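Participant: my questions are about this predicted structure, shown below with the sequence.
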Amino acid sequence: MKMSRAVLAVGLVLGLSGAAWAGTPAAGLGQAWPNTTDLSRSPHYHVYSFTQGGVRYIQVNALDGTVLGAVGTVGGEFIVLPMGNAARVATPQQPAAGSDAATPAAAPTPVYRDSSTTITATPMSDGSTQLQATPAVTTDVCDAVTCSTHGA
């Protein structure tokens, strides 16, 4: 796992440094209104995805364009990016570091999903929003026994 995080960190550094050198797909990361498609699954949030150097960057914004947080992901590993309220972004590798006094004010809302990543947003009692990034659960894959006897 430590090797994977090191590979992810190197990929993020190379991806971000590459973004500085060319007009890249990561252009717009961190902006309130990046010039790219809003991929949100919820009408209450805006979600933008950028890919650079094999790393997918996913940014979640509030309705007013305020950046709530962002993650970088590759190969099932995640890293919280230093933007928005990064203390309220959780991944399997890095728990949220937000206030212990805040509690969920509503159920988590799915805001993004692709073939490898799911992100939920949870309004908190202190007015912040907690983001949770996890590997997507694939439900259309069957085990060898089921697939061989019943088909995929």
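Facilitator: Yes, it's here.
Participant: contacts, neighbours, all on C-alpha from now
Facilitator: Noted.
Participant: neighbouring contacts of the longest helix belonging to the chain?
Facilitator: Determined from DSSP state H, the single longest helix within the chain is helix 2-21. Contacting residues not belonging to helix 2-21 are listed as 24-27, 52-55, 72-74, 77-79 [CA atoms under 8 Å, 6 or more residues apart in numbering].
Participant: so who does the residue nearest to residue 24 when sequence neighbours are not counted touch?
Facilitator: Of all residues not flanking residue 24 in the chain, residue 52 sits nearest, at 7.2 Å (CA to CA, 6 or more residues apart in numbering). Contact partners of residue 52, counting by CA under 8 Å, 6+ apart, are 15, 16, 18, 19, 24, 25, 26.
Participant: got JSON lines for the residues you listed, with distance to residue 146 and neighbour count too?
Facilitator: Below are these laid out as JSON lines (distance: CA to CA, whole Å; neighbours: other CA atoms under 10 Å):
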{"residue": "15", "distance to residue 146": "41", "neighbour count": "20"}
{"residue": "16", "distance to residue 146": "43", "neighbour count": "18"}
{"residue": "18", "distance to residue 146": "45", "neighbour count": "15"}
{"residue": "19", "distance to residue 146": "45", "neighbour count": "18"}
{"residue": "24", "distance to residue 146": "43", "neighbour count": "16"}
{"residue": "25", "distance to residue 146": "40", "neighbour count": "14"}
{"residue": "26", "distance to residue 146": "41", "neighbour count": "22"}
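Participant: check it against this one:
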Amino acid sequence: MRIHARSLLASLITLSVALGTGAVQAQTSLSGLGQAWPNATDVSTSPNYHVYVFQRGSTHYVQVNDANGTVRGAFARTAYSLVGLPIGVDATRLATPDEPLPVPASTTGETVYDDGTVKLFVAPQADGTTQMMMVGSECKNPVECTTRGP
């Protein structure tokens, strides 16, 4: 009986460690940035886009793919800044408060990611491109927070 109880306890500990590790890995991944279908959890709040989060050290990388898997763009988030990465077909249309862009032709879009610290707004354009804006969660209007004046 005592051996059975130890075996059961060891199994429960192993299971809880495995589940805990799985939960962390489900939120962030260590590899796959830039891939159409990375082996990472889709954390998008929109059915129109796929959003994947990767982490290396204290830097988080947030990648946006469209519904077909095309990599649209990616951002890096550190404790001190938000920057667009040179990844994806819309890499030149990534705006942050640190890297503002002119106001896009269309500002209609949707928030596709919000982790309580940052949120990511996507505005499809008439020419088939997409402007993406990553801001701190305190920003109420991503367009205003990521555009520069005339």
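Facilitator: Cool, the structure landed. Just so it is clear, the structure is predicted and the values come from calculations on it, not from any experiment.
Participant: quick check: TM-score for this pair?
Facilitator: After superposition, the two chains reach a TM-score (TM-score structural alignment, normalised by the length of structure 2) of 0.68; 112 aligned residues with a CA RMSD of 2.3 Å.
Participant: re the thing from before, need the counterpart of the residue nearest to residue 24 of structure 1 in structure 2.
Facilitator: Taking TM-score structural alignment, the alignment pairs residue 52 of structure 1 with residue 56 from structure 2.
Participant: mean shift of the host helix or strand of residue 69 of structure 1 relative to structure 2?
Facilitator: Using DSSP states H and E, residue 69 of structure 1 sits within strand 67-74. When structure 2 is overlaid, strand 67-74 of structure 1 sits 0.5 Å from its aligned residues on average, using mean CA distance after the TM-score superposition for structure 1.
Participant: could you check the angle that strand makes with helix 2-21?
Facilitator: Angle of strand 67-74 of structure 1 versus helix 2-21, following axes from the mean of the first three to the mean of the last three CA atoms, to 10 degrees, is 120 degrees.
Participant: where exactly do the helices run in structure 2?
Facilitator: Per DSSP H, structure 2 carries helices over the ranges 2-27, 142-146.
Participant: report the contact partners of the spatially most central residue of structure 2.
Facilitator: Nearest to the mean C-alpha position of structure 2, by CA atoms, centre = their mean, lies residue 62 at 3.0 Å. Residue 62 of structure 2 sits next to 51, 52, 53, 54, 74, 75, 76, 77 when contact means CA under 8 Å, 6+ apart.
Participant: take those residues and lay them out in a markdown table including distance to residue 9 of structure 2 and neighbour count.
Facilitator: Formatted as a markdown table, those follow (distance: CA to CA, whole Å; neighbours: other CA under 10 Å):
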| residue | distance to residue 9 of structure 2 | neighbour count |
| --- | --- | --- |
| 51 | 38 | 22 |
| 52 | 36 | 26 |
| 53 | 34 | 26 |
| 54 | 34 | 20 |
| 74 | 43 | 26 |
| 75 | 43 | 24 |
| 76 | 42 | 18 |
| 77 | 40 | 19 |
